[in-house]
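Colleague: sequence first, predicted model second:
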Amino acid sequence: MPIHDVNVMILDNDGVLRREGKQLPGVVELYAQLEKRGISNVLLSNNSRVTSDGLVRQMKQFGVKDFCKDQAMTSAEAAASWIRHNPSADRLEDMRVFAVGEEGVFRSLQELGIALANDQWDGQQWSGLPTDVVVGFNTKMDYATTMAPAWNAIHRGSRWIHTNGDVSYRNAAGAMLPANGAQLAYLSTTGKEPAAVVGKPNREMAESALRRMNVTQDQARIAVVGDNLTEDMGLADNLRSAGWNAEGWMVLTGVTTAEDCDDPSVDRVFQDIRQITRALLSR
């Protein structure tokens, strides 16, 4: 697809717009070009701990003053949206969800009117088994009040939705630590599998964002911009497999080096987002 045919851009956050919490060069200029050319865009974050409100604050701090909530989605919000579109009960109000995670998970469920069942676990057993278990990354978990009841509910038949399968993350000191994929592996010892893992590279989060933008397959020409072969380029692959016209655009400001880009999922390689902006300006 010619670069100027792109009319939708799906962007990653870490390694693309920021690194180690600090803004990378070229963010304001890229978003100015997207606005000027009418390119619909969404910032997709696998981080279930944050909210789209938090991403809006970040982008405004970066200087993108007109960035709005509809331009961002987290894996927690995508999980809540997935539940709303795929209810486990005849009526949404009959669903009771046990939530594992931090602010992003709880707020995303509550904002869509989904009732929580966390108060139904008394430390030993359920007073009412939840219909669903939603699991986001939790760095403050207590075994007795989070993973034990989640495991028990899934084992007994509650539907399981996982926000993302990220195996690890790098903390502020640069150390690699287990992430939500480790929680997925733990809960897999129930012998069950998640009904959905909604974050990247799976396409559920992207398709939820595309629906919100009223973008359809027949009109979309998508660039997935990221720094990660598995999550971002994998998302482009999965969108293509589902019939979307999508390319994977790799930037080298994150975890991937140029040597790693000899991969069929990578359609274009850019040094950074400034080079993407120059490419959009080249005509």
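Modeller: Received the coordinates, thanks.
Colleague: for the rest of this, base every contact and every neighbour count on C-alpha atoms.
Modeller: Will do.
Colleague: show me where the stretch 51-200 of the chain has its helices.
Modeller: Ranges of helices within the stretch 51-200 of the chain are 52-62, 75-85, 103-111, 147-156, 180-187, based on DSSP state H, counting those that start in this stretch.
Colleague: quick one: closest of these to residue 283.
Modeller: helix 52-62 (26.9 Å; CA to CA).
Colleague: now do that closest one against helix 103-111, angle only.
Modeller: 120 degrees (axes from the mean of the first three to the mean of the last three CA atoms, to 10 degrees).
Colleague: quick one: contacts of helix 52-62?
Modeller: 23, 27-28, 65-69, 72-74 (CA atoms under 8 Å, 6 or more residues apart in numbering).
Colleague: please identify the most buried of the helices of the stretch 51-200 of the chain.
Modeller: Mean neighbour count (mean count of other CA atoms under 10 Å) peaks for helix 75-85 among the helices of the stretch 51-200 of the chain, with a mean of 24.
Colleague: in PyMOL, how would I select just the buried ones from the contacts of helix 52-62?
Modeller: The PyMOL selection below is limited to those of the contacts of helix 52-62 classed as buried (16 or more other CA atoms under 10 Å):
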select buried, resi 23+27+28+67+68+69+72+73+74
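Colleague: check contacts around residue 36.
Modeller: By CA under 8 Å, 6+ apart, the contact list for residue 36 is empty.
Colleague: circling back to that earlier point, max pairwise distance over the contacts of helix 52-62: which two?
Modeller: So, the contacts of helix 52-62 by CA to CA: farthest apart are 28 and 74, at 21.1 Å.
Colleague: show me where the chain has strands.
Modeller: Counting by DSSP state E, the segments of the chain that form strands are 8-11, 18-19, 22-23, 40-45, 72-74, 97-100, 132-135, 159-162, 168-170, 176-178, 196-197, 222-226, 246-251, 268-270.
Colleague: distance to residue 185 for those - can I get that in TSV?
Modeller: What follows is the strands of the chain, written out as TSV (distance: least, CA to CA, whole Å):
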stretch	distance to residue 185
strand 8-11	27
strand 18-19	28
strand 22-23	31
strand 40-45	21
strand 72-74	21
strand 97-100	15
strand 132-135	12
strand 159-162	11
strand 168-170	12
strand 176-178	11
strand 196-197	12
strand 222-226	25
strand 246-251	28
strand 268-270	33
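Colleague: alright, now check it against this:
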Amino acid sequence: MTERRIEAWLMDMDGVLVKEEHAIPGAAQWLELLTQRHLPFLVLTNNSMFTPRDLAARLRASGLDVPEQSIWTSALATARFLHEQRPNGSAFVIGEAGLTTAMHEAGYTMTDRNPDYVVLGETRTYSFERITTAIRLIAAGSRFIATNPDPTGPSPDGPLPATGSVAALITRATGAAPYYVGKPNPLMMRSALNTLQAHSETAVMVGDRMDTDVVAGLEAGMHTVLVLTGSTAAHDIDRFPYGPARVADSIADLIDDLDPAPDGHDKGMGR
């Protein structure tokens, strides 16, 4: 792997910084060092339920200090995408505060009367009535958008149906597949890079999943690092037709990459 200067960092949240709402060892030091070195970074999540302020509070409860402006969610990426596609449009939204707040801030009107889009995100309580409304609106011509394709989400009692599963139900009923904005769509990576005013050639995506984080980073032209503290195990990597530039046991293993090199310049990501 060749040396390359790194000027910005994107990283997944669950499985990289936290696991079951507990900070992964080394994550606090990693974030502190990024801040001390004035290195731009964003924490990414496909979870559309929470606002950045909510997530920042949850991370603080886990012992991690992440400013809300350094959190990028699939809800924010979806709202920005729709604003760029159709400014001041309208949408019927299934989701929680993270999504509805982002849509309002993007200038969108929430309505169930001939909306431009049906936007599906995560919620703890999917309503059969609202899903039925979504099906009827899509059948009548509204465009179908989903924040992310994740089929399930975690809970203390086991997996819960998430956006991808409910989207499949709606697709089965309407014949219309959604456009997914979140990972693994590289659009989410590019919107995050634009937020940082960073370039893919000098940015890194750190994730714990080969099928979302790594492939999205690769398709966005970024350097990719897989950490083994989340979903993808070391023995699973070779099953994929692509690979990360680097595999690390955890985020703690990347701390040395942020230390000043002997000549005073930042190190690249070579090994």
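Modeller: Cool, got the structure. All values derive from a computational prediction rather than experimental measurement.
Colleague: quick revisit: tell me which of the strands of structure 1 sits nearest to residue 148 of structure 1.
Modeller: strand 97-100 (10.6 Å).
Colleague: so where is the closest one in structure 2?
Modeller: On the basis of TM-score structural alignment, strand 97-100 of structure 1 is assigned to residues 91-94 in structure 2.
Colleague: what's the average distance of that stretch to structure 1?
Modeller: In the superposition with structure 1, the average deviation recorded for stretch 91-94 of structure 2 is 0.5 Å (mean CA distance after the TM-score superposition for structure 1).
Colleague: returning to what we had before: can you list the helices of the stretch 51-200 of structure 1 in CSV and add distance to residue 217 of structure 1?
Modeller: Below are those laid out as CSV (distance: least, CA to CA, whole Å):
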stretch, distance to residue 217 of structure 1
helix 52-62, 25
helix 75-85, 19
helix 103-111, 27
helix 147-156, 35
helix 180-187, 30
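Colleague: looking at the ones you listed, spot the one closest to residue 232 of structure 1.
Modeller: Comparing those by CA to CA, helix 75-85 comes nearest, at 13.6 Å.
Colleague: residues in contact with the closest one?
Modeller: Contacts for helix 75-85 of structure 1 (CA under 8 Å, 6+ apart): 44-49, 51, 92, 104-105, 108-109, 112, 134, 136, 161-164, 198-199, 204-205, 208.
Colleague: only the buried subset of those, as a ChimeraX command please.
Modeller: With 16+ other CA under 10 Å as the criterion, this ChimeraX line picks the buried residues out of those:
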select :44,45,46,47,48,49,51,92,104,105,108,109,134,136,161,162,163,164,198,199,204,205,208
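Colleague: could you tell me the end-to-end distance of stretch 63-82 of structure 1?
Modeller: One end of stretch 63-82 of structure 1 sits 32 Å from the other (CA to CA, to the nearest Å).
Colleague: now for the helices of the stretch 51-200 of structure 1, which one comes closest to residue 247 of structure 1?
Modeller: Closest approach to residue 247 of structure 1 among the helices of the stretch 51-200 of structure 1 (CA to CA): helix 75-85, 21.2 Å.
Colleague: compute the inter-axis angle for that closest one and strand 40-45.
Modeller: 110 degrees.
Colleague: have a look at how far, on average, helix 75-85 of structure 1 is from structure 2.
Modeller: Using mean CA distance after the TM-score superposition for structure 1, the mean distance for helix 75-85 of structure 1 is 0.8 Å.
Colleague: tell me which residue is most central in structure 2.
Modeller: Taking CA atoms, centre = their mean, the centroid of structure 2 lies closest to residue 45, which sits 3.1 Å from it.
Colleague: next one: that residue from residue 13 of structure 2, what distance?
Modeller: 6 Å.
Colleague: same check on residue 33 of structure 2?
Modeller: 17 Å.
Colleague: tell me which of those two has more neighbours.
Modeller: residue 13 (24 against 15; other CA atoms under 10 Å).
Colleague: the more buried one reaches residue 47, doesn't it?
Modeller: No - between residue 13 of structure 2 and residue 47 there is no contact under CA atoms under 8 Å: 9.8 Å.
Colleague: separation between the closest residue to residue 40 of structure 2 other than its chain neighbours and residue 200 of structure 2?
Modeller: Spatial nearest neighbour of residue 40 of structure 2, excluding adjacent residues (CA to CA, 6 or more residues apart in numbering): residue 8 at 5.0 Å. According to CA to CA, residue 8 of structure 2 and residue 200 of structure 2 sit 9 Å apart.
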